[in-house]
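> Whatever this is, show me its structure:
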Amino acid sequence: MSVFTKVSHSELQEFLRQYPVGELLGFQGIGEGVENTNYFVDTSDGRWVLTLFERLNYADLPFFLGLMEHLATRGFPGAMPAHTHEGKSLTTLNGKPAALVRRLTGQSVLFPDIEQCRQVGRALAELHIDGQSYAGRCENSRGAAWRLETGRLIAPKVDAGARALIEDELAAQQKLDLSTLPQGVIHADLFRDNVLFVDQRLTGVIDFYYACNDSLAYDLAVTLNDWCFEPDGELNPARWDAMLSAYRGRRELTAAERTAWPLVLRAAALRFWLSRLYDWVFPRGGDMVHIKDPNQYRRILEHHRNTPPPAF
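Take a look at the predicted model:
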């Protein structure tokens, strides 16, 4: 359970008094997530998710919460942040920035089917379209500069094979400039555990705390890499085709995006391999902190380096 900051019953009761959400009925830590502390909270006025932000830049938090509200008011299946009696969506708890958002119905899926992949592709395109009217701006904290810096930091601490792969891929990525591709608001972390379903119906997109302004194609690559690869690093062509076709049904990729596509896929795989390696090499303290397997994304990166992506 990734809980870095513990919250007592009395502390949570006091915190909730600033919101028009009724009385506290119960709460529990959430097992997913590696960046923030999250709790499910039940009150007499509904079900909520409480997030305490552990490492995010405080100045960026209004961007995330404003984006969630922007999308929710346009019918996108995202969580609506709660506002205090004074109209604030960002507060503090136990010395950490905190936010309370409506808990969405549904569950994430570990083994998605074709229809679920199709719905995720369509939802991602809708997010990219709706996000064009959002005025907020936030740089990608895990962008090209972060990948270069983190790769150089990790390389001396891993085995020779991983070090050679990191160094070679960082050199290859110098040919890619994502800023030249169509830009907009991206989720940047639309993994399987951040999408909720009730049976075959997509009911929620959650965890917008990596959202930023960056390449739309990069966001699509991040999503495809998670949803359309098997644990052994092999591509599932049927899921890939379903998701990509659904996305393109709402937003077509440009010629520049298609040309850059092989390197974009590699950049997306490198980003998550490096972040998982970092957590492995430099572990943080916490209550049973969940560290994801970095080798999964090494296999995906190696696949993209060795195999051209399916033709459009």
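
> Please count neighbours and contacts with C-alpha atoms only from this point.
Noted.

> give the contact list for Leu61.
Each residue near Leu61 by C-alpha atoms under 8 Å, 6 or more residues apart in numbering is listed here: Leu90, Tyr209.

> which element is it on?
Applying DSSP states H and E as the criterion places Leu61 in helix 61-72.

> And the strands in the stretch 201-312 of the chain?
201-205, 212-215 (DSSP state E, counting those that start in this stretch).

> Oops, could you answer that again for the stretch 51-200 of the chain instead?
Going by DSSP E, counting those that start in this stretch, the stretch 51-200 of the chain shows strands at 91-93, 96-102, 183-186, 195-198.

> Of those, which stretch is the most buried?
strand 183-186 (a mean of 22; mean count of other C-alpha atoms under 10 Å).

> How about residues contacting that strand?
Leu127, His128, Gly131, Gln132, Tyr134, Ala211, Cys212, Asn213, Asp214, Ser215, Leu216, Asp219.

> got a markdown table for the residues you listed, with distance to Asn295 too?
Below are those laid out as a markdown table (distance: C-alpha to C-alpha, whole Å):
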| residue | distance to Asn295 |
| --- | --- |
| Leu127 | 30 |
| His128 | 30 |
| Gly131 | 33 |
| Gln132 | 35 |
| Tyr134 | 36 |
| Ala211 | 24 |
| Cys212 | 26 |
| Asn213 | 28 |
| Asp214 | 26 |
| Ser215 | 25 |
| Leu216 | 26 |
| Asp219 | 21 |
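
> Before we compare anything, build this one as well:
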Amino acid sequence: MAVFTAVTDTELAHWLRDYDLGDVVELRGIQSGIENSNFFLTTTRGEYVLTIFEKLTAEQLPFYLDLMRHLASHRVPVPDPMPRNDGALFGLLHGKPAAIVSKLEGKPELAPQVEHCTEVGQMLARMHLAGRDFTRDQPNLRSLAWWEETVPTVLPFLDDAQRTLLASELDHQRAFFASDDYAALPGGPCHCDLFRDNAMFAHANPAPGHEVRLGGFFDFYFAGCDKWLFDVAVTVNDWCVDLATGALDAPRAEALLRAYQTVRPFTPEETRHWADMLRAGAYRFWVSRLYDFYLPRSAELLKPHDPGHFERILRERVAGSAADTLHATPHRPCN
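Predicted structure coming up:
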């Protein structure tokens, strides 16, 4: 993503001796995002993405890489990690863990329509079901415990209304997470960051009956084991909103949820707590954007996101909690 760690052509050529990927043709930094150093890598064998992990440790990384390999083996379109000559899925570059994955076909759709949301909803449900037999377990590292740790660090930068909202919503989510209904929610490996810029659409040769074709999901480095409903809420909060106001766009939200539930219908507990989870998804990203905005790290290419966007979304979700439950009407799976 943002380039924190620069790599010279000589360093890259030396590092790639441990791979069977051919010679380097081009290495180009990817500017979006703020967590890792990502590059488009073209070799004489194909196109890939090289990631240098700025925060994740060598002990944490196998969860993410093994999850992508597991999903790819279950025909979920995700980047497939490239093994080194010794079979390992990552090595050290500049003393930091680094990996190469396959590059997905297509490009992001930053102005999604109903048909894009339909494709995303169906594939998200397929991804959740495909992860049921994944054997590694790692919690979502940006969940409640991280919120409780991070909120005090950003409070000094905020006005009274913002501090009140952060505190009151944290209390609401603590109570929700402690409830029996929350414990009953189904879950497993989740993407946890499935924004519209983390999916590719291939528009050439669309599938019969579809105007668009999903190329796949990528950037799994916030993934963790969580409630599936949280993953759906995070996705809806980005794919199905009016960017100016943060309000839900009903046709897109209904299309995504209907498509998801044709593959995996919601449980009664999920239906009851859809509004709570929409709030949880908004809160997670407001807190992280506040942190990245007010306590940034230096980077060669760094563009922190506006935290005000998710503040607006959270306020909309809190104000519209009763109405938001209407978008969770269960649908029967297709025969």
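
> returning to what we had before: relative to Leu67 of the first structure, which of the strands of the stretch 201-312 of the first structure is closest?
Proximity to Leu67 of the first structure, assessed across those by C-alpha to C-alpha, is greatest for strand 212-215 (9.6 Å).

> Tell me which stretches of the stretch 1-150 of the second structure form helices.
Assigned by DSSP state H, counting those that start in this stretch, the helices in the stretch 1-150 of the second structure fall at 9-15, 61-73, 114-130, 144-154.

> In contact with Ala242 of the first structure, which residues?
Counted by C-alpha under 8 Å, 6+ apart, Ala242 of the first structure has contacts Ile114, Glu115, Cys117, Arg118, Gly121.

> again, only using 7 Å
Ile114, Cys117, Arg118 (C-alpha atoms under 7 Å, 6 or more residues apart in numbering).

> cool, and Asp193 of the second structure?
Asp193 of the second structure neighbours (C-alpha under 7 Å, 6+ apart): Phe222, Val234.

> Let's see that with 8 Å instead.
Per C-alpha under 8 Å, 6+ apart, neighbours of Asp193 of the second structure: Asp219, Phe220, Phe222, Ala223, Asp231, Val234, Thr235.

> Counterpart of it over in the first structure?
Aligned by TM-score structural alignment, Asp193 of the second structure pairs with Asp189 of the first structure.

> Distance of that match relative to Leu110 of the first structure?
Computed as C-alpha to C-alpha, to the nearest Å, the Asp189 of the first structure to Leu110 of the first structure distance reads 16 Å.

> Repeat that for Phe63 of the first structure.
29 Å.

> neighbour count winner among the two?
Neighbour tally, Phe63 of the first structure and Leu110, criterion other C-alpha atoms under 10 Å: the higher count belongs to Phe63, 20 against 9.

> Just give the nearest non-adjacent residue to that one, would you?
Nearest residue to Phe63 of the first structure in three dimensions, chain neighbours excluded: Gly136, at 5.8 Å (C-alpha to C-alpha, 6 or more residues apart in numbering).

> Distance check, Arg163 of the second structure against Trp228 of the second structure.
29 Å.

> Look at those two and report which has more neighbours.
A count of neighbours by other C-alpha under 10 Å puts Trp228 above the other of Arg163 of the second structure and Trp228, at 22 against 17.

> Looking at the second structure, which helix is longest?
Identified as the longest helix of the second structure according to DSSP state H is helix 274-294.

> No further queries at this time; thank you.
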